[in-house]
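Trainee: below is the sequence, then the predicted model.
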Amino acid sequence: MIRTYQGSCHCKTVRFEIDADIDHVRVCDCSVCAMRGALIHRVPADAFRLQTPLDNLSVYRWGSRTAADYFCPTCGVLPFRKPSAPTAEEAANGLAPFDGWAVNTRCLEGFDPSGVPVRTVRGSTLVIRQSR
């Protein structure tokens, strides 16, 4: 069932809301995600409403530099990110780009991640070529 969730960083400087049926969360094992510990759920672009100007957030890009990890400049929490584009191999195997947002479900009011299945994303095995 689709529900509207309010989300924010720890200090509430960054605010957003989503419409989602959160039937699972994703845990990635790449180096940055393993340290971060976020439980991610993807939502389409039209189901995400940012209430804080994007320019007010800090952004981190790494690897292929096609993803954007957005952080609160005050408390440092990552409430959401723009997922990376498919690698050449993924695109060759038919994986289409995702036009939406990956939301850290730990930042959603009233959502208990212990009640949904966890899917592991093997980000540590992706071969990412640095763009210059």
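Mentor: In hand now; what should we look at?
Trainee: CA only for contacts and neighbour counts going forward, please
Mentor: Will do.
Trainee: give the contact list for the residue positioned nearest the centre of the chain.
Mentor: For the chain, the residue nearest the mean C-alpha position is Ala102 (2.7 Å; CA atoms, centre = their mean). Contacts for Ala102 (CA atoms under 8 Å, 6 or more residues apart in numbering) come out as 40-43, 80-83.
Trainee: put this beside the first:
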Amino acid sequence: MREKEYLGSCHCGNVQFKIVTDAPELTTCDCSICVKKNAVMVKVHESNFQLIKGKDSLTEYQFHTKTARHFFCKVCGIYPFHRKRVSPDFFGINIFCLEGFSTEGIPVRATIGAGMP
């Protein structure tokens, strides 16, 4: 897949962002928060992520080591993205928040978050 630009947003539209990715794989995670939010994510380097609108509409949640930074819209509660724990210069983007993103032909890798020290 070639690199492509995608626009993303929360449900109410207060948080809007743009990413560029070639989406080599999608991931799921078995940590306690990812299981509950049931997200499928694409990993994007911070240089390929731009928050367009809604910084003030975001709220942040951290737990355990307080390294990963999970962001949610304060208005509608949707999780659009998070800064990753193992690679904090990358974002995990909720693919269901992306406009026109197709999962067809993209492998999904299950990551192990619950067993991380």
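Mentor: Noted; the coordinates are in hand. Predicted model, so just to flag it, every value in this text is computed and none were measured.
Trainee: which one of the contacts of Ala102 of the first structure has the most neighbours?
Mentor: Ile40 (26 neighbours; other CA atoms under 10 Å).
Trainee: Gly123 of the first structure: which of the contacts of Ala102 of the first structure is nearest?
Mentor: Distance to Gly123 of the first structure, by CA to CA, is smallest for Pro83 among those, at 11.8 Å.
Trainee: please tell me how far that closest one sits from Ala102 of the first structure.
Mentor: Plainly put, Pro83 of the first structure is 6 Å away from Ala102 of the first structure if you go by CA to CA, to the nearest Å.
Trainee: ok, which stretches of the first structure are strands?
Mentor: All strands of the first structure, identified by DSSP state E, fall at 3-8, 15-20, 25-28, 40-44, 48-50, 58-60, 68-71, 80-82, 100-104, 118-121.
Trainee: redo these as a markdown table? Include distance to Phe111 of the first structure.
Mentor: Below are the strands of the first structure laid out as a markdown table (distance: least, CA to CA, whole Å):
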| stretch | distance to Phe111 of the first structure |
| --- | --- |
| strand 3-8 | 8 |
| strand 15-20 | 11 |
| strand 25-28 | 11 |
| strand 40-44 | 12 |
| strand 48-50 | 16 |
| strand 58-60 | 25 |
| strand 68-71 | 20 |
| strand 80-82 | 15 |
| strand 100-104 | 11 |
| strand 118-121 | 14 |
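Trainee: looking at those, which is closest to Glu89 of the first structure?
Mentor: Here strand 118-121 is closest among the strands of the first structure (CA to CA), at 16.1 Å.
Trainee: quick one: that closest one aligns where in the second structure?
Mentor: Counting by TM-score structural alignment, strand 118-121 of the first structure pairs with residues 108-111 of the second structure.
Trainee: lovely, talk soon.
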